[in-house]
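Visitor: what follows is a predicted protein model with its sequence.
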Amino acid sequence: MGADRTCCPAGTTICCNVPSTFNYSGSGLRCRFGSLDVNAKLCGDTVCCTAPELDTGAAAASATPAATAAAAALGVAGKDSSPSDFGRLENETHKEYLKREYSALKPFVIISLSYLLFTTTDGAVRMIVLLHAYQLGFSAWQTAIMFTLYEVAGVVTNLLAGLMGARWGIKSTLLTGLTLQLCGIGMLFGWQDSWAADGQVVTGIVFVTAAQMLCGVAKDLTKLGGKTVTKLVTPDEKQSRLFKVVSFITGFKNSMKGVGYFIGAAALTYNYYFALGILLLLVLAAMPWAIVGLSNQLGRARKENISLSTLFRQAHNVNVLSVARFFLFGSRDMWFEVPLPFFLRDAAHGLGWERVAVGAVLAGFIILYGQVQSWTPQLVLQPLRQSPANKYVELLWNGLLCVAPAFLAVMLLGTPIFANRQLQAMAGVLLPGLLLYCVLFAVNSSVHSFLIVKYADGNKVAMNVGFYYMANAMGRLTGTLVSGALYTFAGANVVHGLGWCFVASVGFAAASTAVTVLIKDDSGGLRCGSKLTLVK
């Protein structure tokens, strides 16, 4: 069923036999060489493909036993298969099938677990920095500055991570990210309480900003692997399956980030250094699996030399979706990252909640967001006949997203509830509004995560995704800085400041909707259930 890579010089056409029951006329066939796969075509009862460019060491290490037949990669059942063994090849035993499936999915499992452990620490360290800065007396604007290099690093890192992933593979970017996270968390052990005093505030801001920069680089290097591996293990024509896989891993990642928010807030109530120590252990737990279980060739581009200039020559839909992503995440971080936790803690104009309560609210938001994102294909889009998603689906949900921040802006700026500090009414308005935004944003994010993987070039997926998440980081940076300034300086008090943050959020959500119109993907139309068709 396959061919040994070491016996096939680069450029040699090889043929893999396929079952006689295999009947396929579409595109997207692949031949797999260990963790690498290349385009192939069906010729009679064989599949023809070209061996990828690999150096000798890599060939021996990662490209054995085989060019797996395209039928196997596609999960085409032979005549001996059964519903419970979907994807088994003709004359293939159940044990052989499981071994083949495990070999194909092992990179996904290892990278996903490492990614989830890392994400828990990412959420926790952000919560620790936010609440510790508030406790020491730093303002919202000063705290927003602390996260500036975290987001700037994301802009630069996503560009370079795409280049690194294309040239040196996902394993390199993943391990580099985990190592930098250790350094960033370790650096925070040096944060001195005395730096909050007059005359030393700048020292505190610079130090924490530098530590956060390392964590920002780490996050985007690690995220690259978590996002790209789904494309590498899912055949192009399995779009519905790809949507579910991408939504699940992205949503579960966000849920774990929410868990991290709560862990960070809860551990901080005991001791600042204790909280940081827990995070170091979680990062260390993720590293051994990546070191021993991943191929150095995973995710490498093979058809051309990748240069920095290549990163800016993206496909039209990747460019447009990246701009839409900028505004989408700018809309969320226009109020979420700094203003909201500060408002929940503020005892003079806000709700005056304790750190654990604030952490629980933010954790609940992220966990719900992650779970909705995970189940969006099955529970939201499939019943509405909108799966797999396309341009029109994103337009619909992006437009609906404007409703939630508009409602909150009106309530904060146009009613006496917040001005008179009616605590029960404030919570009764704010929490449902945040819940609505959370659900709508999760659906949008799920569709976005699918579309970028769908539009990415299989041979340059790391580069495409890196460019896309560069735009994501720019949106987060813009939202964080603008929100810190609005919350601190706009209006007479922080109620007005938070209200103007939501006004800005509406503007960014509307801009994301407008940009999405430019995507060139008119296939599929738009339906809302079995009886209502909005776009044919």
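Guide: Right, received. Where do you want to start? Numbering: from 1, shown residues only.

Visitor: C-alpha only now, for contacts and for neighbours.
Guide: Noted.

Visitor: hey, which strand is longest across the chain?
Guide: strand 36-43 (DSSP state E).

Visitor: would you mind listing the buried residues in that strand?
Guide: Leu36, Asp37, Val38, Asn39, Ala40, Lys41, Leu42 (16 or more other CA atoms under 10 Å).

Visitor: name the SS class of the residue nearest the centre of the chain, please.
Guide: The centroid of the chain falls nearest to Thr250 when counting by CA atoms, centre = their mean (5.4 Å). When classified by DSSP: H, G, I helix; E, B strand; the rest coil, Thr250 comes out as helix.

Visitor: now Glu101: how far from Met213?
Guide: Glu101 is 39 Å from Met213, where distance means CA to CA, to the nearest Å.

Visitor: let me fix that, I meant to ask about Lys257.
Guide: Distance of Lys257 to Met213, given as CA to CA: 18 Å.

Visitor: kindly report the same for Pro377.
Guide: To Met213, Pro377 is 35 Å away according to CA to CA.

Visitor: which one of these two is surrounded by more residues?
Guide: Each of Pro377 and Met213 has its neighbours counted (other CA atoms under 10 Å); Pro377 has more, 27 against 24.

Visitor: got another one to weigh against that:
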Amino acid sequence: MTTDLRNYLTVTFGYWAFTLTDGAIRMLVVLYFHQLGYSPFQVAMLFLFYEFFGIVTNLVGGWLAARLGLNVTMHMGMVLQIVALGMLVPTHLLSVPYVMAAQALSGIAKDLNKMSAKASVKTLVPKDANTRLFKWVAILTGSKNALKGAGFFLGAVLLQVVGFQDAMLILAGSLFAVTLMTLLLLPDEIGKSKSKPKFSQVFSNNAAINWLSAARFFLFGARDVWFVVAVPVFMSGVLGWSFTQVGTFMAAWVIGYGVVQASAPALLRLKAHSLGAGAGAAQFWALVLLVIPAGIAIALAQGWDAGTVLVTGLLIFGVVFAINSALHSYLILAYADHDKVALKVGFYYMANAGGRLAGTVLSGWGYQQYGLEGCLWFSTAFVFAALLLSLPLTRLRHA
């Protein structure tokens, strides 16, 4: 086994463990506070700082990683997640502002870890090895999403079996053990820039990265505007599903989404793996995605069985969204220079976090005001915006 492959597997393992806890926290908080009688909008607001600080973290984190190394920022994220889990253990303190503060730490932790893991892949792949880059980033991202789905299931089961408090203790202890392991295995120099970049350099001067980042904002907003709050609350409150049923379905959805994402290089067969071919594929699959939330909304409005429509629609949406996400994740690494990958990936995932923030807030507010159908029409509008913003990429083939 080569050193690069061993480091890639170590990064992937650490990312897996972190993602498992992140998915579990999300499901635990949504279901626990819904059980306590919080409105959908109040539940959404619990994640406001989680998403907001994700924006800030990606902006600053890329700069920090370029100066300190991706190994340092990855483990900073893991330690902050352990602290955030510990904050949620004393249930008597769980007011809305307190949970928002804990979620702020978790948001910082998640995006430090995510940015570091994905940017590390670029540094471990030789220049111009785009086929391997697409494969490795697809496997990392896809497997991460599968583990996030497992985290949804784990969170729901832990809530039902051991309760909220003990669930947090179990998650914190497990992540602590993994953090020690990866800290010992990874070399310090991964991801350090040869020069010490100024903070102003976090803003991209690459037109392709700017367009792709703008498209990413709306792509992920289109998912979260109905998936984060509206779907689990609808399943629990309208369809009458138990916590375990909700968690199991959402876990299966995200796991399947991750499998498709990891399989994207084989499914798409972009023989040249060129930037132009990747950009064209991203536009095509955004167009396919556009019709899905609109179709679900129309079917619900026509009075079709809500459970069947939602489950079927989510499965189709998950497959197509996974392909879109895999293409975007490949393109950002392909567009970024090796020596500035942390800066560019940080900027890109700042836009990603912004889209999640907008989607999360709209998911709670939109569901409360317009129901699930309203959230689906918001999703349709966001996908359309992502499609329009990706159109310039076909003429910007070089980073």
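Guide: Noted; the coordinates are in hand. Being a predicted model, the structure only gives us computed values, none of them experimental.

Visitor: rewinding a little: counterpart of the residue nearest to the centre of the first structure over in the second structure?
Guide: Aligning on TM-score structural alignment places Thr250 of the first structure opposite Thr141 in the second structure.

Visitor: for its match, give its distance to Pro97 of the second structure.
Guide: 32 Å.

Visitor: what's the answer for Leu31 of the second structure, then?
Guide: Taking CA to CA, one finds Leu31 of the second structure at 18 Å from Pro97 of the second structure.

Visitor: just Thr394 of the second structure next, same as before
Guide: Thr394 of the second structure is 45 Å from Pro97 of the second structure, by CA to CA.

Visitor: what of Val89 of the second structure?
Guide: 15 Å.

Visitor: the two: which is more packed in?
Guide: A count of neighbours by other CA under 10 Å puts Val89 above the other of Val89 of the second structure and Pro97, at 17 against 13.

Visitor: what residue of the first structure takes the place of the more buried one?
Guide: Using TM-score structural alignment, the partner of Val89 of the second structure in the first structure is Phe189.

Visitor: burial count for the closest residue to its match other than its chain neighbours?
Guide: Of all residues not flanking Phe189 of the first structure in the chain, Tyr273 sits nearest, at 6.6 Å (CA to CA, 6 or more residues apart in numbering). Using other CA under 10 Å, Tyr273 of the first structure is surrounded by 14 other residues.

Visitor: how about Glu354 of the first structure, what's its match in the second structure?
Guide: When the second structure is aligned by TM-score structural alignment, Glu354 of the first structure is paired with Ser242.

Visitor: isn't its match up against Ser236?
Guide: Yes: if you go by CA atoms under 8 Å, Ser242 of the second structure and Ser236 touch, sitting 6.3 Å apart.

Visitor: who's more crowded, these two?
Guide: Per other CA under 10 Å, whichever of Ser242 of the second structure and Ser236 has more neighbours is Ser236, with 18 against 15.

Visitor: quick one: contacts for that one?
Guide: Going by CA atoms under 8 Å, 6 or more residues apart in numbering, Ser236 of the second structure touches Ser242, Phe243, Val246.

Visitor: so the last one is in which element?
Guide: Pointing back at Val246 of the second structure there. Element membership for Val246 of the second structure (DSSP states H and E) is helix 243-262.

Visitor: ok, and for that helix, which residues are buried?
Guide: 243-262.

Visitor: next, the mean deviation of that helix compared to the first structure.
Guide: With mean CA distance after the TM-score superposition for the first structure, helix 243-262 of the second structure departs from the first structure by a mean of 0.5 Å once superposed.

Visitor: after that helix, next one along is what?
Guide: Scanning forward in sequence from helix 243-262 of the second structure by DSSP H and E, the next helix or strand is helix 264-268.

Visitor: now do the buried residues in that following helix.
Guide: If you call a residue buried by 16+ other CA under 10 Å, then helix 264-268 of the second structure has these buried ones: Ala264, Pro265.

Visitor: thinking again about what came up before, kindly provide the distance from the match of Val89 of the second structure to Ile145 of the first structure.
Guide: Distance, Phe189 of the first structure to Ile145 of the first structure, by CA to CA: 19 Å.
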